[in-house]
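K.L.:
Dropping the sequence and predicted coords here.
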Amino acid sequence: MASLLDPAARGRVILVGAGPGDPGLLTVRAVEALKAADVVVHDGLIDPRVLDIAPASAQRISVAKQRARHTLPQEGINALIVAHVRLGQVVVRLKGGDPFIFGRGGEEVEAVRAAGLPVEVIPGVSAALGCAAEAMLPLTHRDHSSAVSFVAGQCKGLADQDWSGLAGQGRTLVIYMGLATATDIADKLMADGVAPDMPVAVLERGTLSGSRAMKTLLADLGPMVARETVKSPGIIVVGEVVELSDATDKLARWARIAESVA
């Protein structure tokens, strides 16, 4: 099948990963797709400079979501995309990070296919990779970590998730959407046997202006997020590799940490 970026092809969907924020991290193929767009259906955290790549005539539709408050439910987004494609338009569904890593890209592909319409996916730099690179934080390292796992800090509630064995010595755990539940996440990991003094990093607004990279110990994760008034978007990295990063040490005194887990 010919590429959906063929300018002669009308009425199709291109799911595009916008990366962690910095427009310089877009792929060449993502830029090509944006330039071909008639409609851009985009997440709320997309940098305006990325949206500016699309033609001035292209319609821009925000489907921004916030925790516990979606301006448009996923079913509505799916229907919106399908409706525009049926008008013969090139619809770029622009998603932060990578569409297939906690981006509901799989659900949207299913919806478009179910409608009998063509769809292409252009991957993006996931937030974990982009933010970690900015902080000089290797997610794997021959001396410190031979495995890395990605989990969602809100998906279906923490109680429904089994993270046993995902964090600890020689392993790295990356937690998306976990800032609001940082204290619960730390408690969950420590209950699973992860040491309270395991290094953790919080990467806030990675690759965007005002980004911060902070590190502390697992037992101090929730208190640090509160002390530093960390805001979304952000990811949490748990593992020995955190010690290799350029993240600023926000470690409270051990006595304070001991109080938080008492």
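P.N.:
Looks like it arrived, so ask away. Numbers count the residues shown, from 1 in each chain.

K.L.:
okay, CA-based contacts and neighbour counts for the rest of this
P.N.:
Will do.

K.L.:
all strands for the stretch 51-200 of the chain, in order.
P.N.:
Here the stretch 51-200 of the chain has its strands, by DSSP state E, counting those that start in this stretch, at 59-62, 65-66, 69-70, 90-95, 119-122, 145-152, 170-176, 199-204.

K.L.:
Which secondary structure elements does the last one sit against?
P.N.:
Packed against strand 199-204, as judged by 3 or more C-alpha pairs under 8 Å, 6 or more residues apart in numbering; DSSP states H and E, are the following elements: strand 212-217, strand 234-238.

K.L.:
so which of the strands of the stretch 51-200 of the chain gets nearest Val28?
P.N.:
Between Val28 and those, the shortest gap by C-alpha to C-alpha is with strand 119-122, which sits at 9.9 Å.

K.L.:
Now that closest one: buried residues?
P.N.:
119, 121-122 (16 or more other C-alpha atoms under 10 Å).

K.L.:
And the contacts of that strand?
P.N.:
3-4, 12-17, 29-30, 99, 109, 112-113 (C-alpha atoms under 8 Å, 6 or more residues apart in numbering).

K.L.:
this is the other structure I want to compare:
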Amino acid sequence: MTHFAQLEAADFPELQPGSVWLVGAGPGGPGLLTLLAYHALGQADVIVHDALVSDAILALAPVSSERIFAGKRGGKPSPKQADISLRLIELAQAGRRVLRLKGGDPFMFGRGGEEAEALARAGIPFRIVPGISSGLGGLAYAGIPVTHRDTNHAVLFLTGHDETGDVPGAIDWPSVAQAAPVLVMFMAVKHLPVIAGRLLAAGRQPEERLTIVSNAATPQQQVLETTLFAASSLVEVPTPAIVVLGEVGTYRQSLDWYVEAVRSHRFG
């Protein structure tokens, strides 16, 4: 039996009409989709996807599936979250099999919790399909282990902007600065100078290694290595990007495997 035949024979659930699956598409490459995400793509009547879902991933769905763009990108006109949730409800109430496809993991700064709450309030059946977060998989594709026994036993994940697009006002930056040796920051490039200044003021060292991974897990991946102090003057950093502060970035010197994979056209 082939691998695909085994997949088809496996007991995967059916995406039922009138229901919504909130699915994580992973950090970039189609090869990082989970089997359940791939299974969902093959069943959906309509795919409501964000800006981080690539054309290569969408191409895995049947041509008959309707695609609806619901992307949010900083500084650009974007649909409101309430409108996206309402659209999911309306599509499900119309009897459609709805796939809400998000980059990374829907519950890791992906607003999946908000959308699931809206579906629950409306009585819409839903399923959560976790994805590989860019804060894990994206860093792995840059040769950065998010934890390593020789450098850190703790890591802290945070977002670089709130719902208004500003630096999150509710974050206790002095506490964050001292909470873990490694900080992984999502959507932080726009406000990186401000964030760097607050971390420096809270006691992080100016020479501490800061690594930015742009377009992670795709052939367009770029990695910028700098310091926390120098981050305050960075300009023109490609996005989407994941930012990691901490000495785990030093492992790229020996673990940067993806550069050779791209050169050899071995993507995924």
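P.N.:
Thanks, I have it. All figures in this text were calculated on a predicted structure; none of them were measured in a lab.

K.L.:
TM-score of the superposed pair?
P.N.:
With the length set by TM-score structural alignment, normalised by the length of structure 1, the two chains reach a TM-score of 0.87; 242 aligned residues with a C-alpha RMSD of 1.9 Å.

K.L.:
picking up where we left off before, is it possible to get the strands of the stretch 51-200 of structure 1 out as CSV so that each row also shows distance to Asp162 of structure 1?
P.N.:
Formatted as CSV, those follow (distance: least, C-alpha to C-alpha, whole Å):
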stretch, distance to Asp162 of structure 1
strand 59-62, 34
strand 65-66, 25
strand 69-70, 26
strand 90-95, 27
strand 119-122, 29
strand 145-152, 10
strand 170-176, 13
strand 199-204, 19
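
K.L.:
of all those strands, which lies closest to Asp220 of structure 1?
P.N.:
Between Asp220 of structure 1 and the strands of the stretch 51-200 of structure 1, the shortest gap by C-alpha to C-alpha is with strand 199-204, which sits at 9.0 Å.

K.L.:
mean offset of that closest one relative to structure 2 (after superposition)
P.N.:
Strand 199-204 of structure 1, aligned to structure 2 and superposed, deviates on average by 0.6 Å (mean C-alpha distance after the TM-score superposition for structure 1).

K.L.:
And for the top helix by length along structure 2, what's in contact with it?
P.N.:
In structure 2, taking DSSP state H as the definition, the longest helix is helix 81-93. When contacts are defined by C-alpha under 8 Å, 6+ apart, helix 81-93 of structure 2 is touched by residues 17-20, 48, 70, 98, 100, 115, 118-119, 122, 124.

K.L.:
May I ask which of these has the most neighbours?
P.N.:
Neighbour counts for the contacts of helix 81-93 of structure 2 (other C-alpha atoms under 10 Å) peak at Val98, which has 29 neighbours.

K.L.:
That one corresponds to which position in structure 1?
P.N.:
The equivalent of Val98 of structure 2 in structure 1 is Val91 (alignment by TM-score structural alignment).

K.L.:
repeat for Tyr141 of structure 2
P.N.:
Superposed on structure 1 with TM-score structural alignment, Tyr141 of structure 2 falls opposite Glu134.

K.L.:
So that match sits against Arg205, correct?
P.N.:
No. The criterion here is C-alpha atoms under 8 Å, and Glu134 of structure 1 misses it with Arg205 at 10.6 Å.

K.L.:
okay, these two: which has more neighbours?
P.N.:
Taking other C-alpha under 10 Å, Glu134 of structure 1 and Arg205 do not tie; Arg205 has more neighbours (21 against 17).

K.L.:
how about that one, what's its partner in structure 2?
P.N.:
Using TM-score structural alignment, the equivalent of Arg205 of structure 1 in structure 2 is Asn215.

K.L.:
about what we covered before: just put the contacts of helix 81-93 of structure 2 in TSV and tack on distance to Asp256 of structure 2.
P.N.:
Converted to TSV, those look like this (distance: C-alpha to C-alpha, whole Å):
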residue	distance to Asp256 of structure 2
Pro17	44
Gly18	45
Ser19	41
Val20	38
Val48	34
Ala70	33
Val98	38
Arg100	33
Glu115	36
Ala118	41
Leu119	41
Ala122	46
Ile124	44
